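1. How does the following fold in three dimensions:
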Amino acid sequence: MAPNPLAPAWLALPADANDLAPGLWPANAARTDAGELALGGVTASELVARFGTPLYVVDEADARARAAELRSVFETEFARIGSAVHVYYAGKAFLSTDVVRWMLEAGLNIDVCTTGELAVALAAGADPARLGYHGNNKSLAEIDEAARVRIGSLVIDSEIEIARVAAAAARHGVVLNVRLRVNSGVHASTHDFLATSHEDQKFGVVLDDAARLVTLIRAEKSLRFIGLHCHIGSQIFGADGFAESASRLLAVHAALLAGGPVPELNLGGGFGIAYTSADTPTPIAELAARLADIVQAECARRAIPVPDVAFEPGRVIIGPAGVTLYEVGTIKPVDISGATRLYVSVDGGMSDNIRPALYGADYSVRLANRVSDAAPALVRLAGKHCESGDVVVNAAYLPGDVTPGDLAAVPATGAYCWSLSNNYNYLGRPPVIAVGGGEARLLIRGETIDDLLARDTGVLHAAGVSTKVSTKVSTRVSTSSTQATQATNGKTGITR
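-> Here you go, the predicted model:
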C-alpha cells in the first residue's frame, strides 16, 4: 500500500495503525489482550464510563519517574564538574496541588508566574522557600504577595521591577533572592512564538544592560542578587542553543564577579519531547552531560569558579505522561485530486488543545477502544468548534474502519493542554485524572454548564439574586493547604 499523497512528507505509512509508537506514550500504556488501550492499568472504556470525554489522563508513576530521573541525572553530571543543581518544575506546563506534591517529593522546586499558580503551590503545602516566581508584568499586588510569603527567589524581568521588588521586600522586612532575566540573543530552533531569547520580544533585558541593572539591584538592601537567568525557548532538540547561550551568559557572569558574588546561573528549560514518530528529542542523560561539559569548559576558559546551575523543565516531565481521550462523532471523507482524507470529528478540540491552532503543533492519534486489521487511512482529527482551524491532529493514519462511537487517544498532551484550555463555544474544560496501579482518581474536576452559567450575572439577576460586588479586592493568598482566596473571580477555595 502506498502512502496517501495528501500526507505530509514526515508522516510514514505505518505497518500497523494500532501500534503504540515508543517514546510517544506514557510508560504504563499498553494494549490489553482484547486490543483496548489501558493507561496505568485502567482501560480507556472504564475511564470514559466513569469520567466521560474529553478526558485528560495523567500516568502518575510516569510523571514521578521522569521528575526523579531528570533531577538525578542533572545532579550527577553537575556534581562531576563541582557544581550543585537546582531544578524547578515549570508549573505553567500543568499545575495542580497533586502535581506540586509529586514534584516536591521527587526533589524538585516549583516555578510559578502568577498569584493563581502561587496559590496552588501554597495550597499543596509547598514551602515558599522552594518556589521561584517569574513573569514579565508582575503586578504590584503579585510582587507584594511574593514578598509577604517570603518566596525563595524572584526573577526581575525589567528595570522598572527593581524598585518595585525592593520596596515590597523592605515593606515585609525580608531580603529577597533575585535573578535578572537577560536575552542572550540565541534564537532557539522552534516556533517563533516559543523562541524567548531574541531581542525583539517581551521577556527580559538585553545582555548589554545586565551590568548596569545588577549594580542597581546590588544597591538595594532588601535584594540579594543570585545570578543571571535566560530561557531561550521551548520544545528544543539538541544542546547547541544552550551551549551558545551559556557561553554568552558566562562572559557577563565573569564580569559581574568583580562587583560581588554571583552564586548561580539559571539556564531555563525548554527541553523538547516527541509528539510524533518523526520527532527525535535529545535523551535527558545526554543533554545533562553535554550541558555540564559546556559550563565546565566555559568557566575554565574564563578562569572562574563553576557556579550552581538552575534549570526549569516542565514539558519534558509532564508532557509524555499525559493522554487525552475523545469520542468520535462524525466521519467525513473528503476527496482531493483523486486522494481521500477522512475528517474524524471528536467531542473536543481547540478548547482542550489549542496548540495545533496556536503553533501548528503536530500530534499523533490511535483508536483506544479496539484494534482493527482494516487498511490504514489518512485522517485529520477535527474538533467540534466553529473554526475551520479547529484541528487536534493534522495528519495521522488510523484503521480505515474508524466509526462514530470509537474512542480516540492523543498522546503527549500532559503539558500546555489543560493549562491553555478555554471555554470557547461555552464548552466546559474537561476533568483531569491520575491513573496508576489499576486505579483512577480525580485531580481536577471538569466544568459543567452550571459552572459556566454561575459566572453570568444575568442568570443570577433573572433568578432574583443580588449581583452587587464589593469594590474592595483582596490579593491575599492563604497558605492553608485546603483553601486559597482568588478575589479576581470572586471564588474562594480550591476543589480537590
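2. Only C-alpha atoms from now on, for both contacts and neighbour counts.
-> Noted.
3. Around residue 170, count how many other residues there are.
-> Number of residues near residue 170 (other CA atoms under 10 Å) recorded here: 16.
4. and after the helix or strand where it lies, which helix or strand comes next?
-> Assigned by DSSP states H and E, residue 170 belongs to helix 159-171. Following helix 159-171 in sequence order, the next helix or strand is strand 176-183 (DSSP H and E).
5. quick revisit: could you list every helix and strand that the helix holding residue 170 packs against?
-> With contacts taken as 3 or more CA pairs under 8 Å, 6 or more residues apart in numbering; DSSP states H and E, helix 159-171 sits against helix 140-148, helix 210-218, strand 223-229.
6. what about residue 369, which SS state?
-> coil (DSSP: H, G, I helix; E, B strand; the rest coil).
7. residues contacting the residue lying closest to it once chain neighbours are set aside?
-> The shortest distance from residue 369 to any residue other than its chain neighbours is 4.8 Å, reached at residue 36 (CA to CA, 6 or more residues apart in numbering). Residue 36 makes contact with 43-44, 368-371, according to CA atoms under 8 Å, 6 or more residues apart in numbering.
8. Please spell out which residues along the longest strand seen in the chain are buried.
-> The longest strand of the chain (DSSP state E) is strand 322-336. Neighbour-count burial for strand 322-336, counted by 16 or more other CA atoms under 10 Å, picks out 322-331.
9. for comparison, sequence B:
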Amino acid sequence: MNEQLTEQQINAAGHLTIGGCDAIELAHKYGTPLVVYDVSRIRDQIRRFKKVFEANQVDYAVSYASKAFAAIAMYQVAAAAGAHIDVVSGGELYTAIKAGFPMDRVSFHGNNKSADELAMAIHHHVGVIMLDNFHETDLLSQLLEENDAKIKVMLRITPGIAAHTNKYIQTGQVDSKFGFDLASGQADEALEKVLANPRMEMLGLHAHIGSQIFELAGFEGVADKLVEVASHWQAKYGYQARVINVGGGFGIRYVSVDHPLMPEEFVDAIIKAIKTAVAKTNLDLPAIWIEPGRSIVGPAGYNLYTVGSRKDVPGLKPYVTVDGGMGDNIRPALYQAEYETVLASNPHAPIEEHVRLAGKYCESGDILSQDQGLPATKPGDVLAMLDTGAYGYAMASNYNRNPRPAVVFAENGHDQLVIERESYADLVHLDRPYEQQ
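-> Presented below is the predicted three-dimensional model:
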C-alpha cells in the first residue's frame, strides 16, 4: 500500500476512505472529477500548530493562508478552529465575509491591492493590512482620510533570503515583486511614513520566503533577520514591534522521495530562533505569527478521477487518461509538481505497470504524472490522487470550457457538498451575444 495511506483508511471492502467515507461511493454519488477533503485532518493540523506555540509560552496567531483553498466552508472550519486567515484579493475577502469569519482575525495581503479592495477592507474593519509598497501606502492613507477611519498595518519586507524551492514560488529574495527592500532603505522609509500617519497603527513586520520548503535554515535565517530589523527600528525610531510574522511555506510530502520535517517542527525551530535573537536585544518578545496554507489543507485533499481511454505504443510508456487534468490541477503542468495516485477500489493492489497519467484537456502538457505506478486499470476505474488539497481547486480553470469539479467535505463518516459542480449553463451565464452593427 502507498506509504502515505494508513490501514485505518481502508474499509472492509478494501476501498480507500476519506474522512471515514468510501471513496468509490463518493465518486458514484457526486461524480468525477471530484475534490474531497478530510476535514478532521485540517482541524488536527491547526491544533498541532497551536499546541507548539502554547508549549513555548508565546503569544501567537496561526493564520491560514487561504489562497491555498478558499471557500465559505473552509473559512468556517478555520474560524471554528480558532485560526486567523490571510486573504489576497477582494474575492477571498468577500468569501470570508459571506462565511461570517471574524474580520478582526483577517490579514489582507497582496502586491497590487486596488482602491476598491482596500475600501472593502476598511469598511469591514479587517484586522490588519499588510503593506507591500509605497503606492499602496499612499492609496490606503488617502482612503482612510476619505472614510475618516483607522486601521492596523504591518510592513512586508524582502529579507534577502531565497528559499531552496521552485524559482516561481520563491518570494524572499531581493529581486522579488513583493515587499519593501531592506538594503536600499525602503523599509525604513516605509516605517517613517506609517509612524507619521495617525490613521495607521503599526502592528509589526512580515516576511515570506517561499513555498514547499524542506530546510530549516531559511526559516531560522528570516527569524533572525526580522528580529534584527525590529531591533534596528527600536533603536532608530523608538518603535517596538508587537508582531513578527514569518509567513509560511512549510513543505509537505507529495511523493516517496519527499522527506520534510513535520510542519510543527518548523514552527518550533522558528519560535526558538526568535526567542534566542530577541534575548540579545532590548526588545520585548513580540507575538509570533505564521501563515501556513499548503501544510493545513494539502494532505487533507484528494482528487478522484475516472479512467477513460488508454494509448499504447510499443517501446513507450502507456498513456492512461482520466476525466480531469490541468483544469482542476494545473500544478504538474505549471511547476512539474508530482503526486501519488492509487486505485480507490484497492489501494493495496500491487503495481503492475508505470504509466503517464494524462488529462482530458487539449494540451500535450496536460499530464498529471509522467511516471505513475499503477495496478492494471480499465475504463470506469476510480483513481485517487493524494495530497491535492492545496492550489488544486484554487487554481482551477474552465479551459476548453470544462466545468470545474464539485468539492465535498468528509468527516466522521459523513459527507457534505460544499461547492457544487459547475454546469454547462454556468459556463455561459456571463456571456452576451454579439449584435453586429
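10. Mind checking the TM-score on these two?
-> The TM-score (TM-score structural alignment, normalised by the length of structure 2) is 0.95; 432 aligned residues with a CA RMSD of 1.8 Å.
11. coming back round to it: the residue nearest to residue 369 of structure 1 pairs with which position in structure 2?
-> With the correspondence set by TM-score structural alignment, residue 36 of structure 1 lines up against residue 15 in structure 2.
12. Spatially nearest residue to the aligned residue in structure 2 for residue 283 of structure 1 (excluding sequence neighbours)?
-> Using TM-score structural alignment, the equivalent of residue 283 of structure 1 in structure 2 is residue 262. In this structure, residue 262 of structure 2 finds its nearest non-sequential neighbour in residue 252, 7.8 Å apart by CA to CA, 6+ apart.
13. What strand or helix carries the equivalent of the one you found over in structure 1?
-> In structure 1, the residue matched to residue 252 of structure 2 (TM-score structural alignment) is residue 273. For residue 273 of structure 1, there is no enclosing helix or strand under DSSP H and E.
14. where do the helices sit along the stretch 351-496 of structure 1?
-> 355-359, 449-453, 457-462 (DSSP state H, counting those that start in this stretch).
15. any idea how far the longest one is from the chain center?
-> It refers to helix 457-462 of structure 1. 36 Å (CA atoms, centre = their mean, to the nearest Å).
16. List the buried residues of stretch 45-65 of structure 1.
-> Those buried within stretch 45-65 of structure 1 under the rule 16+ other CA under 10 Å are 45, 47-48, 51-65.
17. Mind checking which residue lies nearest the centre of structure 1?
-> Centroid-nearest residue in structure 1, with CA atoms, centre = their mean: residue 93, separated by 1.4 Å.
18. what residue of structure 2 takes the place of that residue?
-> In structure 2, residue 93 of structure 1 lands on residue 68 (TM-score structural alignment).
19. deepest of the helices of the stretch 351-496 of structure 1, which one?
-> Stretch with highest mean neighbour count among the helices of the stretch 351-496 of structure 1: helix 355-359 (a mean of 16; mean count of other CA atoms under 10 Å).
20. Which of the three states applies to the residue nearest to the centre of structure 1?
-> Quick answer, by three-state DSSP: residue 93 of structure 1 is coil.
21. quick one: contacts for residue 53 of structure 2?
-> 59-60, 268, 271 are the contacts of residue 53 of structure 2 under CA under 8 Å, 6+ apart.
22. if you skip the residues just before and after it, what's nearest to residue 491 of structure 1?
-> residue 485 (6.9 Å).
23. What's the local residue count around that neighbour?
-> 19.
24. my guess is it meets residue 123, correct?
-> No. Counting by CA atoms under 8 Å, residue 485 of structure 1 does not reach residue 123; the two are 10.2 Å apart.
25. coming back round to it: okay, the match of residue 252 of structure 2 and residue 84 of structure 1: tell me how far apart.
-> Counting by CA to CA, to the nearest Å, the gap from residue 273 of structure 1 to residue 84 of structure 1 is 25 Å.
26. Repeat that for residue 427 of structure 1.
-> With CA to CA as the criterion, residue 427 of structure 1 and residue 84 of structure 1 are 46 Å apart.
27. right, and the helix or strand after the longest helix anywhere in structure 1?
-> When structure 1 is parsed with DSSP state H, its longest helix is helix 60-80. The first helix or strand that comes after helix 60-80 of structure 1 along the chain, using DSSP H and E, is strand 85-90.
28. Quick check: the next helix or strand after that next one compared with structure 2, mean distance?
-> Per DSSP H and E, strand 85-90 of structure 1 leads on to helix 97-105 as the next helix or strand towards the C-terminus. Its matched residues in structure 2 lie on average 1.1 Å from helix 97-105 of structure 1 after superposition (mean CA distance after the TM-score superposition for structure 1).
29. Tell me which other helices or strands helix 97-105 of structure 1 touches.
-> Looks like helix 97-105 of structure 1 contacts helix 60-80, strand 109-112, helix 115-123 (3+ CA pairs under 8 Å, 6+ apart).
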